[in-house]
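Enquirer: Dropping a prediction and its sequence here:
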Amino acid sequence: MPNDVVSIEIDDRVAIVRFDRGDKANALSADAMRQLTDAARSFHACPDVSAVILTGQARKFTLGADLKDPARTEQRAQKLSGRRLSLRAGPDMCEAFEKIDALTIAAIEGWCVGGGAALAVACDLRVMAKSATVYVPEVARGMNMSWGAIPRMTALVGPARAKRLAALCEKVDAATALAWGLADAVCEDGRALERAMEFARAAAALPPTALKMVKRDVNVAALALSQATGHRDLEAFALMERSDDFAEGVSAFLEGRKPRFSGD
């Protein structure tokens, strides 16, 4: 896939999707999300691939949605009908990864923040480097956690821990993530991709159709109510985006100060 943010390499039934914007944040801009969505969808009818690894930069996965993206400013100026379409970029990206037939593995180094966490839980497995951290700060920014992430997080860690992660905005280190079931393996720093490859090669050695059928069965069993419980998070985000607390949360973050929320 020729583009400037996402690259794909495939070898012996294993694909590696690399996401790297070449900056410190490796944030999810609107363009980056489109490229990641296209990458995921390229595997939807790809019987020769048994495992897909998603990885970010060598020292960080991603710091989440790009709050400085000019596309976000344009989006907030749109009427509701247009904003609803623009806001689908994140949910569509996560859904595209969830719908890949092959086993998907997120290889996480460093920070995995906000939308990055939503993307990681849309994958089947997560490998975290020892110093990696998952952080979902949306509520602290005056917004709700969206992109269909809440049902997926709850299926992985249970309701109380999902609340600690997404409502209380606790920073979850790799050891805690492993204990909670949010991570499936923890490895030394710099080796997340290598450890993810071990899962991928195990998948590639199995009968591909049977593997994919079982993956689908598990997803249906675990996420049967995900659409019923997650369908409104986009509408909630569109509403929160018009609140004073949303504006204050984003401004405080960009200005590096403590927010002053009013509940409005």
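Expert: That came in fine, so what should we check first?
Enquirer: Going by C-alpha atoms from here, please, whenever you check contacts or count neighbours.
Expert: Fine.
Enquirer: Tell me how many other residues surround residue 185.
Expert: 22 (other C-alpha atoms under 10 Å).
Enquirer: before we move on, what about residue 4?
Expert: 12.
Enquirer: now do residue 81
Expert: 8.
Enquirer: what packs against the strand or helix carrying it?
Expert: Here residue 81 sits within helix 80-86, counting by DSSP states H and E. Here helix 80-86 touches helix 70-76, helix 233-240, going by 3 or more C-alpha pairs under 8 Å, 6 or more residues apart in numbering; DSSP states H and E.
Enquirer: Please compare the first structure with the one that follows:
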Amino acid sequence: MSEATVLLNKQDGVGVITLNRPKVYNAINQQLSRELVEVLQQVAQDDDIRSVLITGAGKAFCSGQDLGDRSAMQKKGDHFALGDSVRERYNPLIETLSGLDKPVIAAVNGVAAGAGCSLALACDIRFITPSTRFVEAFVRIGLAVDSGSSYFLPRLVGLGKALELAMSGRDVEAEEALAIGLAERMVEEGKLFDEAFAFARQLAEGPTVAIGLTKRAIIRGMESSLSEALEFEAEVQELAGRTHDFLEGVQAFAEKRKPQFKGK
């Protein structure tokens, strides 16, 4: 039986997902993409997991598609269409990840390249260190962007910068990534996981239904007219107002104490 390429550990309300192919910098092969979708689906259904942290084992977050995997398939004579591969492997992965109502934090260690960069961008918040690099590497091997980069990249950095990064395929070092919006927080080397986990745990202790609704509203708002955004805000606020956490928040405020949210 092959070793798991994706690990899930639950601690303090946080589901820690670790990409586990460190010898190839967590490159994505068929097994990893399948297992990651399965783990994300498990996380979505687990009420004990109230926030998610994704990171990579070893020296890298994710180096993208495993080209060795593709090369082996070609040598065997297996036929595959890249469009079908994107539709069957990467699109479900990104849709499942971005569709989580729980907050998702990426602890981006080392390089995030190609589909690995797309994976990081599909998370809600990215923690990095000075050695982190983002690379929209698709053009380096004669391919266009995929795995959601065409969607997330311009929303994070703007149209012109997204085109420059995707067309050049150049490395984006940590300082620039932080400056242009590819990452939200930079921490010292050796403290990445602890800092990212502490933030994920902080969110897990919060009103996670409201956090999920906030996430949904902000994403919807980027694609809506003002009137549509206002109406959707009213809809999600109605849902938030029916939660235990709203009642607890109001009562805690009146009693001048810290609220004890349950994510319900």
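Expert: Structure's in. What do you need? Source: prediction; values computed, not measured.
Enquirer: tm score of chain vs chain?
Expert: TM-score for the superposed chains, counting by TM-score structural alignment, normalised by the length of the first structure: 0.77, backed by 222 aligned residues with a C-alpha RMSD of 2.3 Å.
Enquirer: how about the helices in the stretch 151-264 of the second structure?
Expert: For the stretch 151-264 of the second structure, the helices defined by DSSP state H, counting those that start in this stretch occupy 159-168, 174-180, 192-204, 208-221, 226-240, 244-254.
Enquirer: dump the residue contacts of the residue nearest the centre of the second structure.
Expert: Residue closest to the average C-alpha location in the second structure (C-alpha atoms, centre = their mean): residue 123, at 2.1 Å. Contact analysis of residue 123 of the second structure by C-alpha atoms under 8 Å, 6 or more residues apart in numbering lists 97, 98, 104, 105, 106.
Enquirer: Disregarding residues adjacent in the polypeptide, which is nearest to residue 101 of the second structure?
Expert: Take residue 101 of the second structure and drop its neighbours on the chain: the residue closest to it by C-alpha to C-alpha, 6 or more residues apart in numbering is residue 212, 4.5 Å away.
Enquirer: What about that neighbour, how many residues nearby?
Expert: The local packing of residue 212 of the second structure (other C-alpha under 10 Å) involves 20 other residues.
Enquirer: Equivalent analysis for residue 250 of the second structure, please.
Expert: The number of residues packed near residue 250 of the second structure is 12, by other C-alpha under 10 Å.
Enquirer: Distance check, it against residue 34 of the second structure.
Expert: 43 Å (C-alpha to C-alpha, to the nearest Å).
Enquirer: ok, now residue 187 of the second structure?
Expert: Distance, residue 187 of the second structure to residue 34 of the second structure, by C-alpha to C-alpha: 31 Å.
Enquirer: Which of the helices of the stretch 151-264 of the second structure sits closest to residue 41 of the second structure?
Expert: Nearest to residue 41 of the second structure among these is helix 208-221; the distance by C-alpha to C-alpha comes to 15.9 Å.
Enquirer: For the closest one, give me the average deviation versus the first structure.
Expert: Following superposition, helix 208-221 of the second structure is found to deviate from the first structure by 1.3 Å on average (mean C-alpha distance after the TM-score superposition for the first structure).
Enquirer: What residues sit buried inside that helix?
Expert: 208, 209, 210, 211, 212, 213, 214, 215, 216, 217, 221 (16 or more other C-alpha atoms under 10 Å).
Enquirer: The fifth one contacts residue 98, correct?
Expert: No. Assessed by C-alpha atoms under 8 Å, residue 212 of the second structure is found out of contact with residue 98, at 11.3 Å.
Enquirer: one step back: show me what the helix holding residue 81 of the first structure is in contact with.
Expert: The contact list for helix 80-86 of the first structure, computed with C-alpha under 8 Å, 6+ apart, reads 75, 76, 234, 235, 238.
Enquirer: Mark which of those residues are buried, thanks.
Expert: Buried among these by 16+ other C-alpha under 10 Å: 75, 76, 234, 238.
Enquirer: any idea what sits nearest the third one, other than its immediate chain neighbours?
Expert: With sequence-adjacent residues excluded and distances taken as C-alpha to C-alpha, 6+ apart, residue 234 of the first structure is closest to residue 146, at 6.2 Å.
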